[in-house]
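Enquirer: sequence isn't available, so here's the structure alone:
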């Protein structure tokens, strides 16, 4: 496949069913399919509702959607600028190795520069060494001194209940 056959574009509401299919593919790859709960309507609201909370770009090869990147803005108090946080990056397995992931990441890097962002960052599963090597090859730096913390489900409800106004 010639690299010039790859097209990256912003998603539209018509893409929501395909975005969800690609997310299911990502969940399957990451062995997290049991955690996949997002419906098409939830995605439509989150991406295209009155107050969108994320954006998606689609990778196409010969007009077929073969990958996506879902991202949102965060803010660095130290840098004093917003950044782009890549929540999900996925390319269908049979399409890997043709530069699609690199095109998605460089597109987002260009977007970050155009939007005057101070950084572009993401997380990767520690067992996904091929992805880690790929990211390092693009100039990414591992933030090994940091760990991800999460509160969800019942623990989120319990923590919220501890707030005393």
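Expert: Arrived safely, thanks for sending. Since the model is a prediction, treat every value here as computed from it, not as a measurement.
Enquirer: please count neighbours and contacts with C-alpha atoms only from this point.
Expert: Fine.
Enquirer: how far off centre is stretch 7-26?
Expert: Distance of stretch 7-26 from its chain centroid, counting by C-alpha atoms, centre = their mean, to the nearest Å, is 12 Å.
Enquirer: any buried residues in it, and which?
Expert: 7-8, 11, 15-16, 18-20, 22-26 (16 or more other C-alpha atoms under 10 Å).
Enquirer: as CSV, those residues with secondary structure and distance to residue 161 would be great.
Expert: As requested, these are exported to CSV (DSSP: H, G, I helix; E, B strand; the rest coil; distance: C-alpha to C-alpha, whole Å):
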residue, secondary structure, distance to residue 161
7, strand, 47
8, strand, 43
11, coil, 37
15, helix, 38
16, helix, 34
18, helix, 37
19, helix, 34
20, helix, 32
22, helix, 36
23, helix, 32
24, helix, 32
25, helix, 35
26, helix, 33
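Enquirer: ok, which stretches of this protein are strands?
Expert: Along the chain, the segments classed as strands by DSSP state E run 6-10, 55-61, 64-76, 81-91, 120-122.
Enquirer: quick one: closest of these to residue 48.
Expert: Closest approach to residue 48 among the strands of the chain (C-alpha to C-alpha): strand 55-61, 8.4 Å.
Enquirer: try it against this one:
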């Protein structure tokens, strides 16, 4: 079987498979066993279709949706232009090594170039060495650190 890669914007018909991918992504990132349902995935897809600043791309591989990327088109105050923020990127384990992550990022850079973005940026978990190897082969490390405040456990500021 030839495993053809296709990167595309998702539609409402993709909700069941996107829900499966998001469930697997949750497990990989947080260990959460909470399943995402198609009913929960559908509004995200509908929002991405209706809001031009929200980009939800899917990666088909071997005839099925095997990965996704969620990104935002944001104002970039330093340049006075816009930049892309890749928020989530996930490829199912059985499709890893197929080039889907690289293709998703490539599609975002094409979109960003067309939109006049100054850059595309993203975060990666510190212990995800496989992803870091890919990212170092296609991008430069950013000159900043990342911080977050867990709002459910918020300390006084």
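Expert: Right, received. Where do you want to start? Predicted model, so just to flag it, every value in this text is computed and none were measured.
Enquirer: any idea what the TM-score is?
Expert: The pair, once superposed, lands on a TM-score of 0.83 when counted by TM-score structural alignment, normalised by the length of the second structure; 155 aligned residues with a C-alpha RMSD of 2.7 Å.
Enquirer: tell me how far the closest residue to residue 89 of the first structure other than its chain neighbours lies from residue 84 of the first structure.
Expert: In this structure, residue 89 of the first structure finds its nearest non-sequential neighbour in residue 69, 4.4 Å apart by C-alpha to C-alpha, 6 or more residues apart in numbering. Distance, residue 69 of the first structure to residue 84 of the first structure, using C-alpha to C-alpha, to the nearest Å: 12 Å.
Enquirer: neighbour count winner among these two?
Expert: Shown here are residue 69 of the first structure and residue 84; by other C-alpha atoms under 10 Å, residue 69 has more neighbours (26 against 22).
Enquirer: which ones are touching the most centrally placed residue in the first structure?
Expert: Geometric centre of the first structure, nearest residue: residue 88, 2.4 Å, by C-alpha atoms, centre = their mean. Contact analysis of residue 88 of the first structure by C-alpha atoms under 8 Å, 6 or more residues apart in numbering lists 68, 69, 70, 71.
Enquirer: the first one contacts residue 86, correct?
Expert: By that I understand residue 68 of the first structure. No - Residue 68 of the first structure sits out of contact with residue 86 when judged by C-alpha atoms under 8 Å, with a separation of 10.7 Å.
Enquirer: which of these two has more residues huddled nearby?
Expert: Each of residue 68 of the first structure and residue 86 has its neighbours counted (other C-alpha under 10 Å); residue 68 has more, 28 against 21.
Enquirer: mind listing what the more buried one touches?
Expert: By C-alpha under 8 Å, 6+ apart, the residues touching residue 68 of the first structure are 19, 22, 56, 57, 58, 59, 88, 89, 90, 91, 104.
Enquirer: can we see that at 10 Å?
Expert: Residues in contact with residue 68 of the first structure (C-alpha atoms under 10 Å, 6 or more residues apart in numbering) are 8-11, 18-19, 22-23, 26, 56-60, 88-92, 100-101, 104.
Enquirer: one more: residue 93 of the second structure?
Expert: Listed by C-alpha under 10 Å, 6+ apart, the contact partners of residue 93 of the second structure are 24, 66, 67.
Enquirer: residue 56 of the second structure now?
Expert: For residue 56 of the second structure, the contacting residues are 8-11, 44-49, 68-72, 86, 88-89, 108, by C-alpha under 10 Å, 6+ apart.
Enquirer: if we ignore the residues flanking it in sequence, what's nearest it?
Expert: Spatial nearest neighbour of residue 56 of the second structure, excluding adjacent residues (C-alpha to C-alpha, 6+ apart): residue 70 at 4.7 Å.
Enquirer: and for the one you found, the neighbour number?
Expert: With other C-alpha under 10 Å as criterion, residue 70 of the second structure counts 19.
Enquirer: I'd say residue 54 of the second structure and residue 70 touch.
Expert: Yes - counting by C-alpha atoms under 10 Å, residue 54 of the second structure does reach residue 70; the two are 7.4 Å apart.
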